[in-house]
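>>> curious how this folds, go ahead:
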Amino acid sequence: MRIENLLVEIGTEELPPKSLAKLATAFRDNIDSQFSDNDLSFSSVNWYASPRRLAVMVEGLSEYQADKIVEKRGPAVSAAFDQDGQATKAAQGWARGNGIDVAEASRLKTDKGEWLLYKAEVKGQAVKDLLAPLVEKALKALPIPKPMRWGAKSTQFIRPIHTVTILFGDELIEGSVLGVTSSRLIKGHRFHSDQPFELTKADNYLAELERHFVIAKHDVRKAKILNQIEAAATKENATADINDDLLEEVTSLVEWPIALTASFEESFLAVPKEALIYTMKDDQKYFPLLDENGQLKSRFVFITNIESKEPQAIISGNEKVIRPRLADAEFFFNTDKKKTLESRLESLKTILFQKQLGTVFEKSERIALMAKEIASMLGADEQAAYRAGLLCKTDLMTNMVMEFPDVQGVMGMHYARIDGESEAVALAQNEQYKPRFAGDELPNSEVSICVALADKIDTLVGIFGIGQTPKGDKDPFALRRASIGILRIIVEKSLNLDLIDLVEASIATFADKIESKELNAKVTDFVLARFKAWYAEQGVGAEVVQSVAINRPTRPADFAARIEAVKSFNSLESAEALAAANKRVANILAKNPISEVTALQNNLLIEPAEIALSKALTSVEERIKPLLEQSDYKNTLTTLAELKEPIDDFFETVMVMAEDEATKINRLNLLSRLRALFLCCADISVLG
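The predicted structure follows:
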């Protein structure tokens, strides 16, 4: 059987750069799925993408589907023949549907009876007869939120399609995909190779495209861009400000990347660098250059899609483009400096935070009060925390932030310094939003921590208080992200804060704006529930988190300490047996509840194993008491692990449900004491 590589290329108009890689990988996955579902044999599928094409290479594809045996069960033999042994109408209809006589049917015998059976070998179809429809199905299943039509066609796709090429080795597979007939024509670079060329063989695809100034491999193009940027930065004795999202987007904008370096007037450097960097990266897709101290230079690197004989013309053009953008930032900055942040407080009264919760000004007042309260809990500067909270949203009313929303917070920091606010208050203007995303750094100063926690808790309490809790994947106020932020700050900064206290303090700032009944418990439980997702990302099993969550410790730092202890305990050799024993204890006590746990009566301890367990319990209780006072859960559980042998001996030799009622109650009390001892850290019975 002939085996070849298959190329499928869809030539389009410029594809959306931010979704190019997602579309290409989805195309690969869909092709893989379609081919597998249709019994096509192949070794692998690779994807290629550039601004004007999506392509896959299916390697080691067999020319035909695999042959297969088709079995179709018919009616039961008892229903297939009448008393005279003649085929019934049911049997005849089934046989006719399969193109055979009833006498030609096989028999299938099972424990449940005997049935007529039709078995036939179906020859695999030729791949060339299947490809076009399968490719079209794969394309129609792409994640395209808003498909478009073009010309007079009713066909829809993310962008108009100009060419379709399907080559099986050197054979052109004829057919139509989304209304475009397959051909050998491939389009090269828009400017360096403006005439389509014919591709003779699938294996020549990458080399031929490169000869026509297109690097089709996305990762190769990305690496080349990165290398060029870094080389250009080295020439300038600088470091390029590169983030992967921007690098990915630029990779999806060009087919033949060339890095060039340009400059702007140094006078613009008087503007805070964050605003200039935002303008260059987000608006223009440029890569700013930083000196050895991390300060912005008046030079930047950009990627062009043309290898020009006169690069200076391209450089000059980009310099002309960036200049007015930087001039705008400069104008906004100079205008904003004429007013203090404090003077902007009044304007916050015109901005609605949420209809039922009031304006941004009211939210700022609540944040200020809450930040002061948290500062009191932490022994931080209460007045600075209040001041920072009061001003924390004022930069939203500046020209700079209105024009460049992503610099909110950081511009507040710069304006606060210009206004003569303390450094702690200034830093808090920026750090209030941290962590902004998973893995982001946390606020550093105590005042920043107070404001960041206050802001997040205020949003949680307010939104829960008006009954707009997240449902499914809908979370318009990002309450899950806020909750993770609260947990991260408290845990990673080792803060002795209790969620119940924080939520209660926040509720008090809302007065009658919210419904407070059971609100504290709802918000606290919602935040604690985020521990499961947080630890799942770290590879911690759900059962470990559940073992701690059962006790509902509401101090996040304490919760985390218990998690670490259970993780350590879980690695002990005795862990599995102890978890099983705890589960057994829990089940016994659940089936035989006692109204009140009383002191053990030593005179009723008869069996050596129960006497030994009682003594071991007393010894362990005394030893773990100081450990629990220090929240040393790790050593507490390690000490509890010493109870494995006396517990095993107890269950092996002692009958808990003794005939004597007093003895039975005494043994249940012993187990209750054992259960309570382990629950001081976590319920390890769920680990078993």
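
>>> can we go C-alpha only for contacts and neighbour counts from here?
Will do.

>>> report the contact partners of the residue nearest to residue 527 when sequence neighbours are not counted.
Excluding the flanking residues, the one nearest residue 527 by C-alpha to C-alpha, 6 or more residues apart in numbering is residue 483, at 5.1 Å. Residues in contact with residue 483 (C-alpha atoms under 8 Å, 6 or more residues apart in numbering) are 456, 460, 526-527, 530.

>>> C-terminal to the host helix or strand of residue 483, what's the next element?
Per DSSP states H and E, residue 483 falls inside helix 479-492. Toward the C-terminus, helix 479-492 is succeeded by helix 499-508 as the next helix or strand (DSSP H and E).

>>> and the helix or strand following that next one, how far out from the chain's middle?
Using DSSP H and E, the helix or strand that follows helix 499-508 in sequence is helix 519-537. Centre-to-centre, helix 519-537 and its host chain are 17 Å apart (C-alpha atoms, centre = their mean, to the nearest Å).

>>> cool, and stretch 64-80?
Centroid separation for stretch 64-80 versus its chain: 46 Å, with C-alpha atoms, centre = their mean.

>>> what do you get for stretch 134-146?
Relative to its chain's centre, stretch 134-146 lies at 24 Å (C-alpha atoms, centre = their mean).

>>> give me the most central residue, the chain.
residue 438 (8.3 Å; C-alpha atoms, centre = their mean).

>>> confirm residue 598 sits in a helix?
No: counting by DSSP: H, G, I helix; E, B strand; the rest coil, residue 598 falls outside a helix, being coil.

>>> just say helix, strand or coil for the residue lying closest to it once chain neighbours are set aside.
Computed as C-alpha to C-alpha, 6+ apart, the closest residue to residue 598 that is not its neighbour in sequence is residue 669, at 6.5 Å. Using three-state DSSP, the structure places residue 669 in helix.

>>> from memory residue 429 sits against residue 388, does it?
Yes: contact criterion C-alpha atoms under 8 Å: residue 429 and residue 388 qualify, at 6.7 Å.

>>> which elements pack onto the strand or helix carrying residue 54?
Assigned by DSSP H and E, residue 54 belongs to strand 53-62. Secondary-structure packing of strand 53-62 (3 or more C-alpha pairs under 8 Å, 6 or more residues apart in numbering; DSSP states H and E): strand 3-12, helix 20-37, strand 44-50.

>>> Proceed likewise with the subsequent sequence, for comparison:
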Amino acid sequence: MPDLLLELFSEEIPARMQGKAADDLKRLVTDGLVEAGLTYASAGAFATPRRLTLTVEGLNEASPTTTEERRGPKVGAPDKALDGFLRGAGVAREDLEEREDKKGTFYYAKVTTEGRPAADIIADLIPGVIRNFPWPKSMRWGAGSLRWVRPLHSILCILTREDGAEVVPFDVDGIASGNTTEGHRFMAPGRFAVSSFEDYEAKLRAAKVVLSAEARAEAIWHDATNMAFAAGLEVVEDKGLLAEVAGLVEWPVVLMGEIGEDFLGLPAEVLQTSMREHQKFFSVRNPATGRIERFITVANRETADQGATIIAGNAKVLSARLADAKFFWDNDLRIARAGMGDWQEALKSVTFERRLGSQAERVDRIAALAREIAPMVGADPIAAETAARIAKADLSSEMVFEFPELQGVMGKYYALEAGLDPAIAAVAEEHYAPLGPTDDVPTAPLSVAVALADKLDLLTGFWAIDEKPTGSKDPFALRRAALGVIRLIVENGHQFPLQSVAIAAVSKGHGKDHQTTVDLTCDLIAFIHDRLKVLLRAEGVRHDVIDACLGGASDDVLDLLVKRARALQAFLDTPDGENLIQGYKRSANILSQAEAKDGVEYRYGADVKFAETPEEQALFAALDNANAAIQPALEAEDFTSAMSEMAKLRAPIDAFFEAVQVNADSDILRRNRLNLLHDITQTCGSVADLSRIDN
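Below is the predicted model:
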């Protein structure tokens, strides 16, 4: 069984495109092979700055010959219809067979498709893959029509068998396939032939090319951390940068340089951001002081002077970059130490959203809302308002203008320089969190108050102007804000009525009348509940469980809602829970049918004196015991205990239905038993609306 090796060799492919391009090449080629009838054992794709490579092992020698039966037009159909069928099937009229079925007599043809050699299939497939490759951006060059991410220079395509390798011949825009490739641009120029993937990978390494991006990243990290450790330092971990740098080099050479003394006083985040964004350098930290003191760069070649010239050049460019950062820092410090008033004033000229006013107006709303939320989360209202008013001041700073990703981080530094309490200064950085589902959630009461106010103002504001997420579109990241609200409340265990806070935000901040405010916030709370379902679904809680917990006393207190849902999910995962649901639904169904038939409600309390059987009497006792235990547990917010008490009803309910006929001949017994069924639904329903649980 032959193995396929394909390499598309070009000018430098942007690092951010390489991983997806390798995956796309694998998907397009393997899908095409399978569609053409070829199976394979395994496939792997690789990318370097100058090449995309695919290896497919264990291919069939040829696609199988297949025979299929096709039904044609009815006997007696017009000649045109029959001729079209004959052409499509590739058969003659005398090869047709007539068969009768329920709908009439039809022509049938047996169509045989001869198998094709693997080389022929590949030669037809690859040119189409190359011409239609899904690059995010592509270009044309010269006089040809081919579009590729960068000019494509050569195509290597061979099939390897035990007795040798053969080139799969085809041509794409004048580029003929072959069995040769190139090594490193500088250290091993020139082409060489290969005969298999193993031969290809070994010769590439000898020609100073590491084919695997993972291997390049591992080598970079290994050398960088060892180099830093030898100097008593440590490399700041940055997985995104590591993946990007691994896509910039074919032969990684790790070098370490020093940061100028003038710049060591800059905040670590400024140094890291400047070096990462502009130079693709790793930051090297002194673990004793926390300062960033050196940088690591990754060259794409070995040099006679062991990289000294490269380090000197990089250090010179870095000094120019950091000089700009230091200039911004010094200017910003002057304004910060004056109280940040200039920045707060500048926010009046920055539009947040045309219908929602300026950033300064938004800050006013957040401050007022933070003051209202503060007592609910254990924060001082005055401190919360103060923190909210300075939290976004750094948006006007020169440093954040240059590096927007440092918003909040710089705000903390500037607030400290302004002489504010560290707890207030921390709010500037923490109030943006959490931005993603894995981000840490602030726990300090002041930060929680302002973070909630920030996100609730965003949500209520866009709800007030009817700008809600639709489908996959969410330009203002409102789903993320809703998830942030949920996590801030639930993970900190705060319990307060969310809708009343939202109503206050809308009525005070956006001037809506009472009814509009109520309608608007009801819709917003439903949106937040939908986000809650997504969050809980990710941890294994079913959507119907959340629905069952909504509508109760705790549906507006997210922390209680989540605790109830988690307890109910755990209960339903047990045999007792699953069976009790069936007993509950059986009770509810019999009860609703009887009420519909009789035109009355059986909801006035069953009387144990009419219980005839031991099973009936046992169910009365079990319900009394359950009610006595469930209600105190619910009041204590001990939902797990409430579910445990409810689980004890499973056996007596099962025994009741096994031994007792609800629709007895005696009207007195029938009414009493129907009232007893109502007691079952009431007791179980006090924990959650179990009618919403899917069967």
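
>>> picking that back up, got TSV for the contacts of residue 483 of structure 1, with distance to residue 336 of structure 1 and neighbour count too?
Converted to TSV, the contacts of residue 483 of structure 1 look like this (distance: C-alpha to C-alpha, whole Å; neighbours: other C-alpha atoms under 10 Å):
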residue	distance to residue 336 of structure 1	neighbour count
456	27	21
460	32	25
526	40	18
527	38	24
530	40	18
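
>>> ok, which pair from those residues is furthest apart?
Using C-alpha to C-alpha, the contacts of residue 483 of structure 1 span at most 14.2 Å, a distance reached by 456 and 530.

>>> doesn't residue 459 of structure 1 lie inside a strand?
No: counting by three-state DSSP, residue 459 of structure 1 falls outside a strand, being helix.

>>> need the contact list for it.
Contact analysis of residue 459 of structure 1 by C-alpha under 8 Å, 6+ apart lists 477, 479.

>>> what about the closest residue to residue 106 of structure 2 other than its chain neighbours, how many residues nearby?
Using C-alpha to C-alpha, 6+ apart and skipping the chain neighbours, the partner closest in space to residue 106 of structure 2 is residue 74 (4.2 Å). Counted with other C-alpha atoms under 10 Å, the neighbours of residue 74 of structure 2 add up to 18.

>>> same question, residue 554 of structure 2
19.

>>> ok, it touching residue 565?
No: with contact defined as C-alpha under 8 Å, residue 554 of structure 2 does not count as touching residue 565 (10.8 Å).

>>> before we move on, the earlier item: pull out the buried positions in the helix holding residue 483 of structure 1.
Buried residues in helix 479-492 of structure 1, counting neighbours by 16 or more other C-alpha atoms under 10 Å, are found at 479-491.

>>> average offset of it relative to structure 2?
Compared with structure 2 after the fit, helix 479-492 of structure 1 shows a mean deviation of 1.1 Å (mean C-alpha distance after the TM-score superposition for structure 1).

>>> now do that helix against helix 499-508, angle only.
Helix 479-492 of structure 1 and helix 499-508 are oriented at 130 degrees to each other (axes from the mean of the first three to the mean of the last three C-alpha atoms, to 10 degrees).

>>> what angle separates helix 479-492 of structure 1 from helix 519-537?
Helix 479-492 of structure 1 runs at 80 degrees relative to helix 519-537, counting by the same axes, to 10 degrees.

>>> ok now helix 479-492 of structure 1, how far from the chain's centre?
How far helix 479-492 of structure 1 lies from its chain's middle: 15 Å, per C-alpha atoms, centre = their mean.

>>> what is the burial count for the nearest residue to residue 77 of structure 1 once chain neighbours are set aside?
Using C-alpha to C-alpha, 6+ apart and skipping the chain neighbours, the partner closest in space to residue 77 of structure 1 is residue 115 (5.1 Å). Using other C-alpha under 10 Å, residue 115 of structure 1 has 20 neighbouring residues.

>>> translate residue 525 of structure 2 into the numbering of structure 1.
Correspondence of residue 525 of structure 2 to structure 1, assessed by TM-score structural alignment: residue 524.

>>> what's around that match, how many residues?
22.

>>> relative to residue 346 of structure 1, how far out is it?
33 Å (C-alpha to C-alpha, to the nearest Å).

>>> likewise for residue 68 of structure 1?
Separation of residue 68 of structure 1 from residue 346 of structure 1 (C-alpha to C-alpha) stands at 77 Å.

>>> re earlier: so for residue 151 of structure 1, which of the helices and strands packed on strand 53-62 of structure 1 sits nearest?
Of all these, strand 3-12 sits nearest to residue 151 of structure 1, with 13.9 Å by C-alpha to C-alpha.

>>> nearest to residue 685 of structure 1, of the contacts of residue 483 of structure 1?
Closest approach to residue 685 of structure 1 among the contacts of residue 483 of structure 1 (C-alpha to C-alpha): residue 530, at 22.1 Å.

>>> OK, contacts around that closest one?
480, 483-484.

>>> alignment lookup: residue 329 of structure 1 to structure 2.
Aligned partner of residue 329 of structure 1 by TM-score structural alignment: residue 325.

>>> spit out the contact partners of that match.
Contacts of residue 325 of structure 2 by C-alpha under 8 Å, 6+ apart are 270, 274, 399.

>>> pretty sure the second one is in a helix, no?
Yes: looking at residue 274 of structure 2 with three-state DSSP, it is inside a helix.

>>> what lines up with it in structure 1?
Checking TM-score structural alignment: residue 274 of structure 2 goes with residue 279.

>>> how close does that match get to residue 434 of structure 1?
22 Å.

>>> test my guess that the match of residue 525 of structure 2 contacts residue 554.
Yes: if you go by C-alpha under 8 Å, residue 524 of structure 1 and residue 554 touch, sitting 7.4 Å apart.

>>> which residues do the two both contact?
499-500.

>>> now do residue 427 of structure 2 against residue 544 of structure 2, distance only.
For residue 427 of structure 2, the distance to residue 544 of structure 2 - C-alpha to C-alpha - is 37 Å.

>>> between these two, which is the more surrounded one?
residue 427 (31 against 18).

>>> so what's that one up against?
387-388, 391, 412, 446-447, 450 are the contacts of residue 427 of structure 2 under C-alpha under 8 Å, 6+ apart.

>>> alignment lookup: it to structure 1.
Match for residue 427 of structure 2 (TM-score structural alignment): residue 428.

>>> the strand or helix carrying that match vs structure 2, average distance?
In this assignment (DSSP H and E), residue 428 of structure 1 forms part of helix 423-431. Mean deviation of helix 423-431 of structure 1 from its aligned counterpart in structure 2 after superposition (mean C-alpha distance after the TM-score superposition for structure 1): 0.6 Å.
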